[in-house]
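1. the following comprises the amino acid sequence and a computationally predicted model.
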Amino acid sequence: MKKSSSILIILFGLFSFSFGHEYINTQIDGKNVQLLQVDLSSEYKVVTSLSQDGDSLETLVDNVGGVSGVNGVYFCPDDYSECDGNYTHTYRVYEGQHESKYGEDLGARGLFGFDDNGLPLMILNNYGYVDGIDRNFNENKFEKLQYGLANYPVLMLNGENVVNESKDIMDDKMTTPGTKSFICSTNNQEEVIMGTVSDVNIEGLADFVDESLGCYDAINLDAGGSLGMMYENDKKMSPGREIMDAFVVVKKEDYDPAQIQDSSQNQQQDMGNYTIRGDDLYYNQQKVYDVDLDSFEYLGEGYGKDDSYVYYEGEALTIQWGEDPQNVQPGYSVEWADASTFEKIGDGYFKDKNYIYKNGEALKGEELEDYKDIQESQETSTSLTQQQIQTARGFMRKLDSIIDGKAATNPEKRKLYRQVSSKIHNATQDYDKSDRVMFDYIRYLCYQRYNRL
């Protein structure tokens, strides 16, 4: 792997000893470079700091008792008109607690973080729904991750420059030269480098961290108005807006998660879109009534519960049978979700002792049968060969193209994916389980698309 002698001279000249963590501001090949470099064998380590509705970089660093930090990953700022004022975020991990809208499906993103020993860990887990880097890496190590943020494109993976695998999903901001940011680890897993490089597009950024810094695993971070860096509590670069997360350098001996101040700094407790203010619980600024705050627990994906009720998006979760309750007819009935047994089971599904739930509704009829089929296909998918996986994903890419050409609306696309799944089921139901495994996997991928449209 070709290296630029200029940057290596700087790095090795400065860091031929245990340096703890250092800030570098220099110029290489006409590019302005600002770096934070952390020796993980020293008294420092790197953690994440998360916000639920946006904070300054200084606040994010202070919230975890840090001394230095850089901005995190892509999100949807409130000044982006296409976002309708809604913040969004991707896969994030803090103190072993994982936040994700799509389970462990990272799509084209690389999840860069740190394991329970404080060592760098990169995870890729693409179910095949989106384009981009189409490979898996350390996908069975989610439970080892203590801190992490996911973003795309992946720049370096296992010492290989892989940025071109995501070229089809790069937008104009990525392909246009400007100041870009990144985080990476070295081959020996003893050092982490994060920072900015000027006058590069994303492909140029990948080349730079590969050839000039010798990065082993690396992801792109957010740029533009989100760019920010602090070193020893001194602002080197300030974001032009509030951001959702950051990678933060902390001293190991001083870091105590149990004493970390709440990110709102005003004794508010944020849990997804739920917020506790004083003695009241709110969902998206709307008050949730008759909830027991002492026993309330946020479960993720809009769900929460107390000792008596389950809540979905701020409303008590009920199961209704019969006609619309606004025009009650004989046979109509309603029952409450069972709070004592209600729990998350993954991939957006929840259950209690009586029902399976998705998007705040109990599954009935065809949806329940689909769920049972998916569970069976997931169980069989462990026996898939790599060739079968690649064949199935190749089939889905062609199917996606066909459906995109035939259907103009999401409901039409959902209908076509269901039809394909049903036809595969009817054609293969008499097959032996071992012969049906790849077709069940294709049906699973169809159902993923159906469920997300």
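-> Sure, I can see it.
2. when you work out contacts or count neighbours from here on, use the C-alpha atoms and nothing else.
-> OK.
3. and the strands in the stretch 151-300 of the chain?
-> Using DSSP state E, counting those that start in this stretch, the strands found in the stretch 151-300 of the chain span residues 154-157, 160-161, 178-185, 191-200, 217-221, 229-231, 234-237, 243-251, 269-271, 274-277, 280-283, 286-288, 297-300.
4. out of the ones you listed, which comes closest to residue 389?
-> Checking these against residue 389 by CA to CA gives strand 154-157 as the closest, at 20.8 Å.
5. alright, now check it against this:
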Amino acid sequence: MQISTAIKFGFFSLLCLFGLTNSSFAYKELMIEERGGHAIRVIKVGLDGEHFVVASPAGLGGATTEELAQKVGGDTAINGAFFCPDDYSNCKINGKRTTHTISERVFLGDGKTRSTFRGDTSIRAIFSFDKEGNPFFVQRNSGEHDIGLWSDINKDKLDEIYFGIGNFPVLLLEGEDVVPTYNQYIDSKMKGASKRNFICSTQDGKTVYMGVVGGISIPKLPAYLKKYLNCRNALSLDAGASTAMVYDGNTLDRSPRTRVMDAFVVLTRDQYMKLTGLTPTPKQGEKTEGYQGFIPSSEDQKQLKFFLGLIDAIYEKYGKTKYQTALIKLFRSEMSKPDLPIAKKWLYNQILISLFTIDSFKSQ
């Protein structure tokens, strides 16, 4: 559904009436835009010593991503690994039962306890965080390994894992595209263009991205992440029917199958200390607030409220089903324009979050 010229003109004529200012960088933001020809919805987390990424496991039968975020005291998360039976004893990849390792769900936050789930395969690696919040990969094969696959990635760091989730395929390993290594496990669905979930750390290890890239195949995803998000180490996460994202207490996805097995969750320093009992070493560098450093004024908030009210009026008159996708496409396209003022980025970003939101909850 295309938005009528009158509605589109009305939106952006009103937006241009407002002069908004301020700037800088953010510890956490939700990027909803078009980049490199693909629609993305990606959570960016600056690992500045004030913010951390942890893993939250579900019990038998799974849990919603909202529940997993709240379980560890957070309100921002994305679903983790591929869904398997509760005991993980019969997981198959591309119809193949593969050799087993411990390379999954080492995440309970005390540096020792590992998940009771077993039966993982040697093709999986753990996207891990140490107790200071630094990201790294680990895989240590406990038995036979599949030919052509890395089975000993940072194996000496297994005991340094504080939180982590294992999955396959590894997309980037120290900047190298390693998806070809998994050829025998890459099925036809993975080779087709679809929404793909991932988590990655950047070249300097100071930023983590986790989210969704639209309309791309697994074989093409590593090069995309390296070019457009500066990723150095990246892991594929479960997508499709298991895709689930929450941001600042707003649920942005809920598929027909709402229960997942684990999630990566973003915590503030205080939330992390409460969860773990640790006092992480402070990191040097500029600490920032807001959306890319932009702190909206009360007037900015009034403007946002006005536009959200305008969208509600459009939904009421013309129907949400008819216009929601078109509005998302419109504002996402605007977000991708070069040299867009930071204030408009904030405004469009907040509008997009509202357009995607299907439910809300409060963190504990």
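-> Cool, the structure landed. Fair warning: this is a prediction, and the values are worked out from it, not measured in the lab.
6. what's the TM-score here?
-> Once superposed, chain against chain, the TM-score is 0.60 (TM-score structural alignment, normalised by the length of the second structure); 236 aligned residues with a CA RMSD of 2.5 Å.
7. quick one, what contacts residue 417 of the first structure?
-> By CA atoms under 8 Å, 6 or more residues apart in numbering, the residues touching residue 417 of the first structure are 446, 447, 449, 450.
8. what do we get in the second structure for the last one?
-> Going back to what we said before, that points to residue 450 of the first structure. Aligned against the second structure by TM-score structural alignment, residue 450 of the first structure finds no counterpart at all.
9. any idea how far residue 450 of the first structure lies from residue 100 of the first structure?
-> As for residue 450 of the first structure, its distance to residue 100 of the first structure is 19 Å (criterion: CA to CA, to the nearest Å).
10. sorry, back to before: can you lay out the strands of the stretch 151-300 of the first structure as TSV showing mean neighbour count?
-> As requested, those are arranged in TSV below (neighbours: other CA atoms under 10 Å):
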stretch	mean neighbour count
strand 154-157	27
strand 160-161	18
strand 178-185	25
strand 191-200	22
strand 217-221	29
strand 229-231	24
strand 234-237	14
strand 243-251	26
strand 269-271	17
strand 274-277	18
strand 280-283	18
strand 286-288	16
strand 297-300	17
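11. of all the ones you listed, which one is nearest residue 211 of the first structure?
-> With distances scored as CA to CA, the stretch of these nearest to residue 211 of the first structure is strand 160-161 (9.6 Å).
12. now do the closest one: distance to the chain's middle.
-> Between the centre of strand 160-161 of the first structure and the centre of its host chain there is 22 Å, according to CA atoms, centre = their mean, to the nearest Å.
13. so who does the most centrally placed residue in the first structure touch?
-> Relative to the mean C-alpha position of the first structure, the nearest C-alpha, by CA atoms, centre = their mean, is the one of residue 91, at 1.4 Å. Shown in contact with residue 91 of the first structure (CA under 8 Å, 6+ apart): 98, 99, 100, 101, 106, 111, 148, 149, 150.
14. same thing but at 7 Å, please
-> For residue 91 of the first structure, the set of contacting residues under the criterion of CA atoms under 7 Å, 6 or more residues apart in numbering consists of 99, 100, 149, 150.
15. surely the third one forms part of a helix?
-> No: checked against DSSP: H, G, I helix; E, B strand; the rest coil, residue 149 of the first structure lies outside a helix; its state is strand.
16. residues near it, how many?
-> Burial measure for residue 149 of the first structure: 31 neighbouring residues, criterion other CA atoms under 10 Å.
17. quick one: map it onto the second structure.
-> Mapped onto the second structure by TM-score structural alignment, residue 149 of the first structure lines up with residue 165.
18. correct me if wrong: that match contacts residue 108.
-> No: between residue 165 of the second structure and residue 108 no contact is recorded; they are 10.2 Å apart, counting by CA atoms under 7 Å.
19. a markdown table for the strands of the stretch 151-300 of the first structure, including distance to residue 209 of the first structure?
-> Converted to a markdown table, the strands of the stretch 151-300 of the first structure look like this (distance: least, CA to CA, whole Å):
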| stretch | distance to residue 209 of the first structure |
| --- | --- |
| strand 154-157 | 8 |
| strand 160-161 | 9 |
| strand 178-185 | 8 |
| strand 191-200 | 9 |
| strand 217-221 | 8 |
| strand 229-231 | 18 |
| strand 234-237 | 20 |
| strand 243-251 | 18 |
| strand 269-271 | 36 |
| strand 274-277 | 40 |
| strand 280-283 | 42 |
| strand 286-288 | 46 |
| strand 297-300 | 36 |
